[in-house]
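Participant: what would the 3D arrangement of this be:
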Amino acid sequence: MVALGLFDICEPGGSGMLLPLFEAEQTWPRPLRGVIYAVVMVYCFLGVSIIADMFMDAITVITSRRRRVRLSCGRMVTHKVWNETVATLSLMALGSSAPEICLSTIELLKRSFHVGGLGPSTIIGSAAFNLLVIIAVCMASIPPTEVRRIHKLPVFYITALFSVVAYLWLTFILNVNSVDIVDIWEASVTFALLPFFVWISYKTDTGDLMRAARWLASRVSPLLAAGETDNKENDKKDILSFSAETMTVNGMAVPRTVEVQVCRSGDCKGRVGCNYRTERFSAVPGYDYEEADGQLEFADGENQVSIELCIPPRDPCKVARDFFLVLEETTGGAEFNPEADGGEESAILTVTVAPGSNNGTSTGGGGPVSLDSLRLGFSDWGSQSVAIFYCLGSPEEQRNAKLGDWVYHVASLPWKLLFLPVPPTSLLGGWPCFWCSLGFIALLTAVLSDLAEFFGCVCSVPDIVTAVTFVALGTSMPDLFASLSATRDDPTADAAIVNVTGSNSVNVYLGLGLPWTMGAIYWAVVGRTPEWEEIYSELDLKLPPGNAGAFVVDSKNLGFSVLVFSLSCVVALIMLFVRRHFLGAEFGGPRHLQVVTCISFVSMWFAFCGIVSWRVLTWKEISVAESWA
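Facilitator: Model prediction:
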């Protein structure tokens, strides 16, 4: 298979989508250019991590939105608009994998619907890094005295199964069914597996497929749930709740403070507590109420404590607006009332701030748009534009900044200035931030695609090797730090493990399914062209009759990479199952067992990179030798 175009990308006359910046760059010494491209690529990874964080913040705001629902009995309860599992496997997975997905799609468009070596291989390399390195680092971050276990086992079974199926499916379509060719039906099935995967996970999370999940668990390992405890002793535990589920506060011409009572029922022995915070609904913080958060503590024998809420002066002409006071994350063995608003995981009080005259004005809806919300959004936009110039975001924090903080601040300031057009998440429910961030990610990904190709060209390193090592490592670093933080803060292992298995599945179904469907349809419509014939003249393809074209994906290296990762994936999941069976948890436990597991996972990642690189470089040498024979 010959290269696209008349020239190599790093030679005079060659070019990528956005680079080189000027023609004279192509005449510079190759060693110098290799160093420059590597440094600029690393710096671009910093930019990707910054804009990816903004993208994830927008997704968090979007998926955390709640709505009020009236039950058949007339009672109003609060539900999240997004199911947690659906949010994790759709928008959250898109957020964590956006650079890889954009790279695969942009590379296809850049190469005139010919598949490249960077996009698909980056997805495979990123999946290997996520599963083997990120989980190993998260495992090592837990003290020996603590453990982290998967809480939603059925959802984990589904995501683990689909992550294995995704890469076995790639092996089938690349190496078995139609070698080196991806048909329309193959690409379409790959893409269609994404909504099916999300749907089946949602049904499992809601309990509709619980029997099927239990059957699957019993076949995988009858003792997999070892170490789980029966929670039938909850009758004696203290219950924390509000005295009522709704509360109306009449506005006044001056600021006022109201007290909300939190009750404790049960034997009231020992110290218990929980966290509390206000959450925006139709009311706007700073205009309709003041934000509050903190910790509540009940002393031994105490059965009631209060939370103070501040209400700013209200205009009598304003409509009534709502916000939530949320209790969560109990301590001391306390629980929430599963029958109350918020369920087992939280307790929710809906506070209605009425107009000052209390004239019965109707309550405002839960939509994100109001004049005050727009004021808040633009005010936050101005504040964040000023905050980027301070180390750690404010003059107070800057006084305590260390050398490392200053180095990061100086390095990241140009990127933060570039991203000033990105609105804050408080504007219009986070959607403008979502789309602007996604646009910047796509732009940076296009630059990274060119840089990676230039780097590989001047250093004579194949794109696949660059992708599974350098590019995959750089695009996955934000996921590493996010998963590490989530593992330390979350009492379960779901945030790290389920997110990894889910993201790896979405990477294939969306990151490869979408561009490959586009490519397969394009060549089926356009047919074989002289350029197509020249590019794939060296491949022994089983083409359809006539002049029909085909979407070619050279499987000799990509298929091998998928196969090696699939084997690594199965081994890694088995090791997690074994830890669950013998230790009762995926993370934590005795330090020596943590070290052994972490070394095993990281060693598998190095082995994956080494084997794939050896295969690609060896095949390249054989191809060169045959061409000279």
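Participant: going forward, measure contacts and count neighbours with C-alpha atoms only.
Facilitator: Will do.
Participant: for the most centrally placed residue in the chain, which non-adjacent residue is closest in space?
Facilitator: What sits nearest the mean C-alpha location of the chain, by C-alpha atoms, centre = their mean, is Ser96, with 3.0 Å. Spatially, and ignoring its direct neighbours in sequence, Ser96 is nearest to Asp479 (6.3 Å; C-alpha to C-alpha, 6 or more residues apart in numbering).
Participant: list the contacts of the one you found.
Facilitator: Under the criterion of C-alpha atoms under 8 Å, 6 or more residues apart in numbering, the contact list for Asp479 reads Ser96, Asn130, Ile134.
Participant: contact partners of the helix or strand hosting the residue nearest to the centre of the chain?
Facilitator: Ser96 belongs to helix 93-110 when assigned by DSSP states H and E. Under the criterion C-alpha under 8 Å, 6+ apart, residues 16-17, 48, 52, 55-56, 59, 114-116, 118-120, 122-123, 126, 438, 441-442, 445-446, 449, 475, 478-479, 499, 502-503, 506-507, 510-512, 514-515, 519 lie in contact with helix 93-110.
Participant: now the other sequence, so there's something to compare against:
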Amino acid sequence: MGDGHPNVTTDTIRCTDGLVLPCWQPLDDVALVDKIGRGLVYFFFMAFLFIGVSIVSDRFMAAIEVITSQEREVSIRKPNGEKHIIVVRLWNETVANLTLMALGSSAPEILLSVIEIYARNFTAGELGPGTIVGSAAYNLLVIIAICVSVIPKGEVRRIKHLGVFFVTATWSVFAYVWLYLILCFFSPGEVEIWEGLVTFSFFPATVITAYAADRKIHKYMKKDYRMNRRGVIVQAEGADNLEMVNTELLVLDDVHEDIKQEYITTLKELRQQHPHTDIDVLEKMAHEILLNKGPKSRAFYRIQATRKLMGSGDLMRRISERAQSDLSEVKAELQRESGVTEFSQSGAKVFFDPSKYTVLESCGHFEVTVVRTGNIDIPVVVEYGTEDGTAQAGSDYVKAKGTLHFQAGEKEKRITLEVIDDDVFEPDEHFYVRLCSAQPPGSLGSPVLATVIILDDDHGGLFKFESQNHELVESVGTYELKVVRCSGARGRVILPFRTEDGTGKAGKEYEEQEGEIIFENNESEKVISLTIIEEDSYEKDVLFYVQLGEPQMSGDEEASLAAEAEKKRPDERTERERIALMGKPRLGEITRAQIRIKESKEFKNTVDKLVQRANASLLIGTSSWKEQFIEAVTVSSSDEDDKKEPSRLDYFMHCLTVFWKILFAFVPPTGIFKGYLCFVVSIFCIGVVTAVIGDVASHFGATLGIRDGVTAIVFVALGTSIPDTFASKVAAIHDKHADASVGNVTGSNAVNVFLGIGVAWSIAAIYHGIHGNTFKVDPGSLAFSVTIFCTEAVLVIFILVMRRSKIVGGELGGPQCLKYLTSSAFFALWVVYLVMSTLEAYGVIQGF
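Facilitator: Presented below is the predicted three-dimensional model:
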């Protein structure tokens, strides 16, 4: 913007003392060489200040990220009436990007405009507004040009929230038209209080309309909705009310489902690639991939770019550490929730291990084991005794009672028991062994009761599954289905079996099997190994079956059993006894087992909790001053490969920036007061550095005869926008969509005007109004600048929309020829803007 005197010469530009820095004396009779020398000093000092404001702005962005990442639990009701708890962010993504995120990336420009008003005693200047306009042109033309061309060959990026983009693009163009209206139409040459306040009020209007476009609220205001089975709001026929008012949840479940499915798919692929790797390692790898590929905020990309430029390393290298810590915390949390705690080592615990024994009637003597854990350095005395079950002491087993003495260091004792053998048919019977008391008191653990099952070994036996229903998780891999032999254990028996489909299908949920298991003489248990196919399904519930066939015994053993059975007394025999006494093995009651495969609750809970942590942006926060100072003095490689040593460039940039790194390490960590303290202190520091930048930029221009308006659009706008350039470049390459790289540019441009100029001019207008004056702002070449910028902005937006056609497929990337042509065109438009604005400012061409 000019000052109304297009024919001004460089000789009329005179340095005045700034808010912080005085002018470099003397001002008169300065030789050309001295002017050039002073100009270079100012230039490099200004560049050094830009580095400082970039670093402290990153602290500010980190605070904003922590603030906007805060979450809350929301209770929603499913169709069956069951309540479901989900975790949602307090801040809507669009609102966060247009408020705090835009403020974070544009804070230097906005504060420069406000500080300039104060420094000039509430009179209008060119530096602040010029920086905002110049930054807008650079953001729209140069940053988008770079983003279009850096997309890898054959790839495209599309704007996901197109409605939000159109809303913010419209506001960004309107913002500059509005400046023209208030300076040249409503009240020419001055800004009234209402005009400044209305300019500022367009900021919340931009946020509200963008939020409405994001949530498409107009679609839901005339309809009734219910929640479907996935937790997503859908239209309900005949519904009288909205079951979930908060529209923030409309797509939340879909987002979570997408992340869950991506995690599950990744884990499945890793299991195929590393079949022998431990599951915990695979889960860490999957979470690390999820963090790498997951959506990231504008703040993350901004800080990532700055850290790589300043020799502070690559944020992506933290992801591996974060993945491991997340997984460890989740496992520990699940363990606490399930009530599993580590065993106390403060005292001794004595118990049976195992607690169930199966013995043959003819075995005679056998042993049960009692073990001790915990503190084994003290002696323990334990009393035990047998108790009748269906087996009777004296006829089926020998009653026992005694004392076990554990000496210091002893971990195990054995109790010897005796079974009585006879020739009378008896079904399987059992008795118990109990640990009665212990010294010192409290030494008994669980289990204190052991069960002993006595098998009759005179007959072939009955064969059955131990239980009919079996529920298992798909992550079990191989499931051992137990088949038991009761009411006899004599002879070698072949038992056929086969699997049968239910809702679970062979080859998909399990591997089909058909075969035989062989019970040797006196063998009472066998297992069928079922292979469960791992799909890592988040919600699985399918059935299949295992069917037993008729048992078969060798001919000689079958004849021998039949002969012995005929010798038994036939009176008072039940049907079951008669079958057993005939000696032939038979099937028992449970010959068909039902296998239910469900998702692993541990796996499901792990996925749920990891999904909540699948936000790599949280990596940018800090928890302590110690962490910040260590980072400040440490040189790290900017390469993504964490095994590489820092390069010479990394060391050079670290030496160049270490002053700012250490200085701003004093800013409170984001872990204190949820980031709010860091937010306040950081914005204060940005204001201080920006005030110095304003003085240096003004002195630089005055020394070399460059007008403030030109200095602003060429040098200051470029310096404040470089970090955003690299941030958008990284976002364009790594993000799936173009919103973080392109979509935020238009929103940031609108916010710059409505906040930067709106706040500054409102303050100045109110100040002059209080003193009975008017706030004068010379329109100068505003109409010319607005015409050029708006024309180019509309052209850029039109080209971006046309690139969404099938020929290209997205705003960014596409065919090599087209993407480089687009980038060249956008960059050329920026050069035209700079040249035309500069020529008009110096009166070479006539504005209008």
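Participant: I'd like to know how many residues surround His771 of the second structure.
Facilitator: By other C-alpha atoms under 10 Å, 9 other residues sit near His771 of the second structure.
Participant: could you do Arg591 of the first structure as well?
Facilitator: Arg591 of the first structure - counted by other C-alpha under 10 Å - has 14 other residues nearby.
Participant: and it, what pairs with it in the second structure?
Facilitator: Applying TM-score structural alignment, one finds that Arg591 of the first structure aligns to Gln816 in the second structure.
Participant: surely its match meets Lys153?
Facilitator: Yes: at 7.0 Å, Gln816 of the second structure counts as touching Lys153 under the criterion of C-alpha atoms under 8 Å.
Participant: quick check: the aligned residue for the residue nearest to the centre of the first structure in the second structure?
Facilitator: Using TM-score structural alignment, Ser96 of the first structure sits opposite Ser105 in the second structure.
Participant: if I look at the residue nearest to the centre of the first structure, how far off is Ser90 of the first structure?
Facilitator: Distance check for Ser96 of the first structure against Ser90 of the first structure: by C-alpha to C-alpha, to the nearest Å, it reads 10 Å.
Participant: angle of the strand or helix carrying Val745 of the second structure against helix 102-119?
Facilitator: Element membership of Val745 of the second structure [criterion: DSSP H and E] is helix 744-751. Relative orientation of helix 744-751 of the second structure versus helix 102-119 (axes from the mean of the first three to the mean of the last three C-alpha atoms, to 10 degrees): 30 degrees.
Participant: by residue count, what's the longest helix in the second structure?
Facilitator: helix 32-68 (DSSP state H).
Participant: do a quick rundown of the strands in the stretch 301-450 of the first structure.
Facilitator: If DSSP state E, counting those that start in this stretch is used as the criterion, the strands of the stretch 301-450 of the first structure fall at 304-311, 321-331, 335-336, 346-354.
Participant: what's the closest of those strands to Asp489 of the first structure?
Facilitator: Closest approach to Asp489 of the first structure among these (C-alpha to C-alpha): strand 321-331, 11.1 Å.
Participant: where does that closest one end up in the second structure?
Facilitator: Using TM-score structural alignment, strand 321-331 of the first structure pairs with nothing in the second structure.
Participant: list the helices and strands that strand packs on?
Facilitator: Here strand 321-331 of the first structure touches strand 272-280, strand 346-354, going by 3 or more C-alpha pairs under 8 Å, 6 or more residues apart in numbering; DSSP states H and E.
Participant: quick one on the thing from earlier: do you know how far the residue nearest to the centre of the first structure is from Pro423 of the first structure?
Facilitator: For Ser96 of the first structure, the distance to Pro423 of the first structure - C-alpha to C-alpha - is 20 Å.
Participant: how about Trp185 of the first structure?
Facilitator: From Trp185 of the first structure to Pro423 of the first structure the distance is 40 Å (C-alpha to C-alpha).
Participant: what about the two, which has more around it?
Facilitator: Pro423 (26 against 12).
Participant: counterpart of that one over in the second structure?
Facilitator: Aligned partner of Pro423 of the first structure by TM-score structural alignment: Pro668.
Participant: ok, how many other residues are close to the residue nearest to its match when sequence neighbours are not counted?
Facilitator: Of all residues not flanking Pro668 of the second structure in the chain, Cys678 sits nearest, at 5.1 Å (C-alpha to C-alpha, 6+ apart). Neighbour count of Cys678 of the second structure, defined by other C-alpha under 10 Å: 25.
Participant: Cys678 of the second structure corresponds to which position in the first structure?
Facilitator: Cys678 of the second structure maps onto Cys433 in the first structure, by TM-score structural alignment.
Participant: if we can go back for a sec, could you dump the strands of the stretch 301-450 of the first structure into TSV with mean neighbour count and distance to Leu193 of the first structure added?
Facilitator: Output for these, formatted as TSV (neighbours: other C-alpha atoms under 10 Å; distance: least, C-alpha to C-alpha, whole Å):
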stretch	mean neighbour count	distance to Leu193 of the first structure
strand 304-311	16	47
strand 321-331	21	35
strand 335-336	24	37
strand 346-354	24	34
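Participant: Asn250 of the first structure: which of the ones you listed is closest?
Facilitator: Across the strands of the stretch 301-450 of the first structure, closest to Asn250 of the first structure is strand 346-354 (C-alpha to C-alpha), at 4.8 Å.
Participant: just checking, what packs against that closest one?
Facilitator: Using 3+ C-alpha pairs under 8 Å, 6+ apart, strand 346-354 of the first structure is in contact with strand 239-242, strand 246-250, strand 321-331.
Participant: nearest to Leu216 of the first structure, out of these?
Facilitator: strand 321-331 (31.2 Å).
Participant: between that closest one and strand 272-280, how big is the angle?
Facilitator: Using the same axes, to 10 degrees: strand 321-331 of the first structure against strand 272-280 is 150 degrees.
Participant: can you map out the helices along the stretch 451-600 of the first structure?
Facilitator: 463-466, 472-489, 494-509, 513-526, 530-535, 555-583, 591-628 (DSSP state H, counting those that start in this stretch).
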